[in-house]
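Engineer: Quick one, fold the following:
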Amino acid sequence: MARNLDTALLRAFVAVAETGGMTAAAGVLNLTQAAVSQQIKRLEESFGGRLFERERRGLALTPQGERLLGLAKRLLTVNDQIWAEMTAPAETGEIRLGFPYDLVPGYAAPVLKRFARCCPRVRVRLFSHASREIREAVERGEIDLGIVEEVATEPHGETLMVDQLVWVGARGGDAWLQRPVPISIGSETCSIRPPTLAALRAADVDWRPVVEIANVDALNATVQSDLGVTTMLASAVPSNLEILPPDCGLPPVPPLSVSLYLRRDHGMRAVDDLARIIRETFCRRPAAAAVAA
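Structural biologist: Model (predicted):
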């Protein structure tokens, strides 16, 4: 059966251990010597043994008391951290968050909804750009947090997940059968573009561009219309498109890391809260990504 420790008794115990006597501990705790003595007695009764023994210079810890001291300090530290966190004034201000275009539909809403409950007085400005632009904005201090798709996470970043790039086409479409293959692809700043084109070159697959554009909605519209095919992170494939089978004749494309970067001098507790929510959200990645990976 679970038992709850009385932190007031533990605080008295630590004070006596550190000062070496009941009277000195009473001064630290702003209590009477009798009250401190009673608290130590109650704690000893709880654990069924003596925690102090009297010596010429004052009180000394028994072996049981020695075992308790480190544990008690750790528990009190956590207790004080929780108290300070939960009683601190609600933080206000604004956080600037960078999100790649293709990850906004599947991930932005749950992140922002949870954060609004956690920090209701902090506004979030969402910047949707290509990954390279987000990364550069974080480095310049223009964005507080940035989610970035890249080949590998840099040392000062944090990997949220590694997701497979997959070929995607219209449901029931046949654009993938055409030669040269019609490709809808992002603009020069798109992080998915280089590995996709490298895979096509390596496999010597002839292709032609349908659209080269940064607007994900416009790009997806050409794929949905069966004008072309594209590559996407498996977890970002919308329901109106489908992942093409491995035997479709298009080369496999290596996975990408989805990374998180924080502005080093952000100075806001809410930024750390938002980063935690982002981590937890990306850990619960959609089943499609897990199947494709």
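Engineer: alpha carbons only for contacts and neighbour counts from here, please
Structural biologist: Noted.
Engineer: Beyond the longest strand along the chain, next helix or strand please.
Structural biologist: Taking DSSP state E as the criterion, the chain has its longest strand at strand 158-170. Once the chain leaves strand 158-170, the next helix or strand it forms, by DSSP states H and E, is strand 181-185.
Engineer: now that following strand and strand 158-170, what's the angle there?
Structural biologist: For strand 181-185 against strand 158-170, the angle by axes from the mean of the first three to the mean of the last three Cα atoms, to 10 degrees is 140 degrees.
Engineer: what comes up buried for the next helix or strand after strand 181-185?
Structural biologist: As assigned by DSSP H and E, the chain's next helix or strand after strand 181-185 is helix 193-202. Buried residues in helix 193-202, defined by neighbour count with 16 or more other Cα atoms under 10 Å: 193, 195-197, 199-200.
Engineer: Save the residues you listed as TSV, and put in distance to Gln164 too.
Structural biologist: What follows is the buried residues of helix 193-202, written out as TSV (distance: Cα to Cα, whole Å):
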residue	distance to Gln164
Arg193	14
Pro195	12
Thr196	12
Leu197	16
Ala199	14
Leu200	16
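Engineer: tell me which of these is nearest to Thr23?
Structural biologist: Pro195 (71.9 Å; Cα to Cα).
Engineer: Distance of the residue nearest to that closest one when sequence neighbours are not counted relative to Val168?
Structural biologist: Of all residues not flanking Pro195 in the chain, Val253 sits nearest, at 6.5 Å (Cα to Cα, 6 or more residues apart in numbering). Applying Cα to Cα, to the nearest Å, the value for Val253 to Val168 is 12 Å.
Engineer: What of Met232?
Structural biologist: In this structure, Met232 lies at 7 Å from Val168, with Cα to Cα as the measure.
Engineer: Could you also give me the structure for this second sequence? I'd like to compare it with the first:
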Amino acid sequence: MTNRIKSAHHVSGFESIFKCPICDSSMSVYELQSLVCANNHTYDFSKQGYINMLSHSIKTKYGNDLFEARRKLIAEGHFFEPLSSAIAQIIKEQKNPAFILDTGCGEGSHLSSICDTVSADLGNPITGVGIDISKEGILAAAKNYTNKVWLVADLAKMPFQDEQFDIILNILSPSNYAEFKRLLKDDGLVIKVVPQTDYLKELREVVYDEPEKQAYSNADTVDLFKENFQMISTSRIRYTIDLDKPFIHALVRMTPLTWATPEEKLKDFLDKDSAEITVDLEVLIGKKVN
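Structural biologist: Take a look at the predicted model:
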């Protein structure tokens, strides 16, 4: 069975969660080929199994190289494993967390790891849906993780009916809180992950000369989250991880921190045989305000 057919079969089991991004009407899977709305707007399953639901193509700075590096670091280097474990634990404590949406999912490693852990530990199937505006990211996700739903879509107008998701993940990614509130079930949770002060400090010290840029503040981001959701809890996850040369190169390719940095400035860092890197994150958990 091809990835296209597998994905169409999978999506046909819960096609009622979708709505057309053009006309807002309901959608259904047609002949295991396309997702089609009541007004005949049609979105084909790609051969890799994802669906592109953008009305027009959008260029992003996030290309194949970045997503390959990110997957290497996450899936092979276990760079964010303590974070994934912590999020999985939060989700396992919820009542029947059947539908999880990852907004800005990139190449899908976070969502896949979290869903698989929760599903195995609870003994229940979990439906993981990942969306990203980058076609390259979603293409990589669909190639590597075939038992999830992967969509190229816009966070400003997500192609889902209201109140469909038990959990909305937003990991080191832009947010759209109006859409999050629309899509979240009344008893659902939004889990947002933001950098804390020491996040990638060893790399920041190479990239930035100004001391104020070498540390990171997320105070404005946290305040905005509190304005939109009732804060249930917040926790800090901080650890160091030792990376060898291939993973150091993957880290540099993965992070937008280095995009505007001249190659010669990064040379000494890239030449290291190993480097200890600090991961410092804050996990915000919120629910809808009644």
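Engineer: now what about the TM-score between them?
Structural biologist: After superposition, the two chains reach a TM-score of 0.30 (TM-score structural alignment, normalised by the length of structure 2), with 135 aligned residues with a Cα RMSD of 5.7 Å.
Engineer: which one of Val253 and Val168 of structure 1 has more residues nearby?
Structural biologist: Between Val253 of structure 1 and Val168, counted using other Cα atoms under 10 Å, Val168 has the larger neighbour count: 24 against 19.
Engineer: Surely that one touches Leu233?
Structural biologist: No: contact criterion Cα atoms under 8 Å: Val168 of structure 1 and Leu233 do not qualify, at 9.6 Å.
Engineer: wait, what's in contact with Lys73 of structure 1?
Structural biologist: Shown in contact with Lys73 of structure 1 (Cα atoms under 8 Å, 6 or more residues apart in numbering): Val14.
Engineer: Does it lie in a helix or a strand, and which?
Structural biologist: Going by DSSP H and E, Lys73 of structure 1 is in helix 63-87.
Engineer: could you point out which element follows that helix?
Structural biologist: Using DSSP H and E, the helix or strand that follows helix 63-87 of structure 1 in sequence is strand 93-100.
Engineer: Show me which positions of that following strand end up buried.
Structural biologist: Within strand 93-100 of structure 1, the residues scored as buried using 16+ other Cα under 10 Å are 95-100.
Engineer: nearest to Thr222 of structure 1, of these?
Structural biologist: Using Cα to Cα, the buried residues of strand 93-100 of structure 1 come closest to Thr222 of structure 1 at Pro100, 19.6 Å.
Engineer: before we move on, which element is Leu243 of structure 2 in?
Structural biologist: Take DSSP H and E as the rule and Leu243 of structure 2 turns out to sit in strand 230-244.
Engineer: moving C-terminal of that strand, what's the next helix or strand?
Structural biologist: Per DSSP H and E, strand 230-244 of structure 2 leads on to helix 245-254 as the next helix or strand towards the C-terminus.
Engineer: what comes up buried for that following helix?
Structural biologist: 247-254.
Engineer: quick one, it and strand 230-244 angle?
Structural biologist: On the basis of the same axes, to 10 degrees, helix 245-254 of structure 2 is oriented at 140 degrees to strand 230-244.
Engineer: Output the contacting helices and strands for the helix or strand following helix 245-254 of structure 2.
Structural biologist: Using DSSP H and E, the helix or strand that follows helix 245-254 of structure 2 in sequence is helix 263-270. Packing contacts for helix 263-270 of structure 2, counted by 3 or more Cα pairs under 8 Å, 6 or more residues apart in numbering; DSSP states H and E, involve helix 201-207, helix 245-254.
Engineer: Mind checking these for the one nearest to Glu264 of structure 2?
Structural biologist: Of all those, it is helix 201-207 that lies closest to Glu264 of structure 2, at 10.8 Å by Cα to Cα.
Engineer: Pull the number of nearby residues for the closest residue to Leu69 of structure 1 other than its chain neighbours.
Structural biologist: Setting aside the residues directly before and after it, Leu69 of structure 1 is nearest to Val14 in space (Cα to Cα, 6+ apart), at 6.6 Å. Burial of Val14 of structure 1 is recorded as 20 neighbouring residues (other Cα under 10 Å).
Engineer: ok, now the one 5 residues further on?
Structural biologist: Thr19 of structure 1 has 16 neighbouring residues, counting by other Cα under 10 Å.
Engineer: Relative to Leu219 of structure 1, how far out is the residue nearest to it when sequence neighbours are not counted?
Structural biologist: Nearest non-adjacent residue to Thr19 of structure 1, counting by Cα to Cα, 6+ apart: Ala25, 6.0 Å away. Counting by Cα to Cα, the separation of Ala25 of structure 1 from Leu219 of structure 1 is 71 Å.
Engineer: Specify which residue of the two has the higher count of neighbours.
Structural biologist: The residue with more neighbours, out of Ala25 of structure 1 and Leu219 and counting by other Cα under 10 Å, is Ala25; that gives 24 against 21.
Engineer: residues contacting that one?
Structural biologist: Ala25 of structure 1 makes contact with 12, 15-16, 19, 33, 36, according to Cα under 8 Å, 6+ apart.
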